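> sequence and predicted structure below; questions after.
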Amino acid sequence: MSLNSRVIAALGAVVVVGAATVGTSVAIASDQTEHSSHRATLTVGNSSIAADPLCFNGGSAITEDLQQECQDKATQALKDGTLPTSDVVVSDRIGVGVTPNVGDTGWWAFTNGGASAGGQGGRYSLMNYAKGTTFSGSQSAGKALNGSGKTLVTVVEGDKNSDNPIAVWYFQLNTQDS
């Protein structure tokens, strides 16, 4: 009987410590992350990075003036190395995901390279315009990378019948030797 009491007491202590750990983890996580309704995620192999849009006009269409500012901002971020970045090898698989409300609006994703572009800075589609879908599917990185070793991934939220996007994300893929 006393052995059972000790086992029960020990299990109780483990449950109390475990519950405290889970509760603390949830509290810490809730302080460190903020929900964003406009996020895109780039998945490379078994890892992923999520980002808020580099260009966003509060959910309204980005005007032509703001689009130029966005391109300038992206160019500077690329030079400064401040874009969300992931290393990639040719044998990796890559994909892009968006939050459900971005999927509801409509979106597409592409790179500035790929085999069909001769690796010289063309455009390779990771996701043709889609509405209601939140993931591009996994594709061979080798098909999407450009020859420079640094491939830009662009994700755009918007209505296909409008010239003005609602949000734009940029990610950089750095090609590594296998």
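Everything's here; your move. Here the structure is a predicted model, which is why all the values come from computation and not from measurement. Numbering: from 1, shown residues only.

> contacts, neighbours, all on C-alpha from now
Fine.

> how near is the spatially most central residue of the chain to Asn128?
Central residue of the chain (C-alpha atoms, centre = their mean): Thr41, 1.5 Å from the mean position. Counting by C-alpha to C-alpha, to the nearest Å, the separation of Thr41 from Asn128 is 16 Å.

> and for Ser138?
In terms of C-alpha to C-alpha, Ser138 sits 14 Å off from Asn128.

> out of the two, which sits in the busier spot?
Ser138 (15 against 12; other C-alpha atoms under 10 Å).

> the more buried one against Asp92, yeah?
No: contact criterion C-alpha atoms under 8 Å: Ser138 and Asp92 do not qualify, at 9.5 Å.

> give me the three-state assignment for Ser116.
When classified by DSSP: H, G, I helix; E, B strand; the rest coil, Ser116 comes out as helix.

> quick one: it and Ser136, what's the gap?
Counting by C-alpha to C-alpha - Ser116 and Ser136 are separated by 19 Å.

> what comes up buried for stretch 72-82?
Across stretch 72-82, burial judged by 16 or more other C-alpha atoms under 10 Å covers 74, 78.

> now it, how far from the centre of its chain.
With C-alpha atoms, centre = their mean, to the nearest Å as the basis, stretch 72-82 stands 17 Å off its chain's centre.

> structure two is appended below for comparative analysis:
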Amino acid sequence: MSLSTRVIAAVGAVVVIGAGTVGGSIAYASGKDQPSDRRATVTVGRSSHEISAPFCGGTGTALTDEEQAKCQADAKQALADGRIPGSDVVVSDRIGVGVTPKVADKGWFAFTNGGSQGQFSLAAANKGATFSGMVPASTALLSTGKTLVTVVEADPTSQAIYSVWYYQLTTKDA
């Protein structure tokens, strides 16, 4: 059995096109930025939502008092404008927060502006741990239906703040 010249040419063309596609894909991918090593994830029920970039900070240097004040003001405006990422939650869900190992090595904490005391701690001064664990959403949510989750990369010893992420939970009926 012999291969015709047309078949050999067709196979050769497929190989050349395939190699070009792979080579182009590698060149394209190598020009892309690496994912941030400072990310937070909010888990709601069985869904996880990654917040890839901190709202403030993320450079590895501590935020000044002025930068922290600006961050809070900017976050308040972003919340009013609907620019804070978020998802729906039902009171029967469980919620948790995770961070990348780089954030965990520095230290972090997380809280909501809800709960019976007006603020609910999801993770208190964790260092080394990358996940807060899951808590009942009913204990951490505001009764108004909109609850803000705040995740802060901070050194528990010096209290210096390095990064801040925000995520909004909207309470839906089950």
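Great, that's in hand. Computed from a predicted model, the values in this text were never measured in an experiment.

> circling back to that earlier point, element containing the residue nearest to the centre of structure 1?
strand 40-44 (DSSP states H and E).

> about what we covered before: counterpart of the residue nearest to the centre of structure 1 in structure 2?
Mapped onto structure 2 by TM-score structural alignment, Thr41 of structure 1 lines up with Thr41.

> please name the spatially closest residue to its match (chain neighbours excluded).
Computed as C-alpha to C-alpha, 6 or more residues apart in numbering, the closest residue to Thr41 of structure 2 that is not its neighbour in sequence is Glu50, at 4.3 Å.

> contacts only, for that neighbour.
39-42 (C-alpha atoms under 8 Å, 6 or more residues apart in numbering).

> that one and Gly31 of structure 2, how far apart?
23 Å.

> buried set for stretch 57-67 of structure 1?
Buried, per 16+ other C-alpha under 10 Å, within stretch 57-67 of structure 1: 61-62, 67.

> repeat for stretch 145-152 of structure 2
146-152.

> likewise stretch 32-39 of structure 1?
Neighbour-count burial for stretch 32-39 of structure 1 [16+ other C-alpha under 10 Å]: 38-39.

> and the helices in structure 2?
5-30, 65-81, 101-106, 137-140 (DSSP state H).

> what about the longest strand in structure 2?
strand 161-171 (DSSP state E).

> got JSON lines for the buried residues of stretch 57-67 of structure 1, with distance to Val14 of structure 1 too?
Converted to JSON lines, the buried residues of stretch 57-67 of structure 1 look like this (distance: C-alpha to C-alpha, whole Å):
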{"residue": "Ala61", "distance to Val14 of structure 1": "53"}
{"residue": "Ile62", "distance to Val14 of structure 1": "54"}
{"residue": "Gln67", "distance to Val14 of structure 1": "56"}
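
> returning to that earlier point: neighbour count winner among Ser116 and Ser136 of structure 1?
The residue with more neighbours, out of Ser116 of structure 1 and Ser136, is Ser136; 20 against 12, by other C-alpha under 10 Å.

> looking at structure 2, name the residue matched to that one.
By TM-score structural alignment, Ser136 of structure 1 lines up with Ser132.
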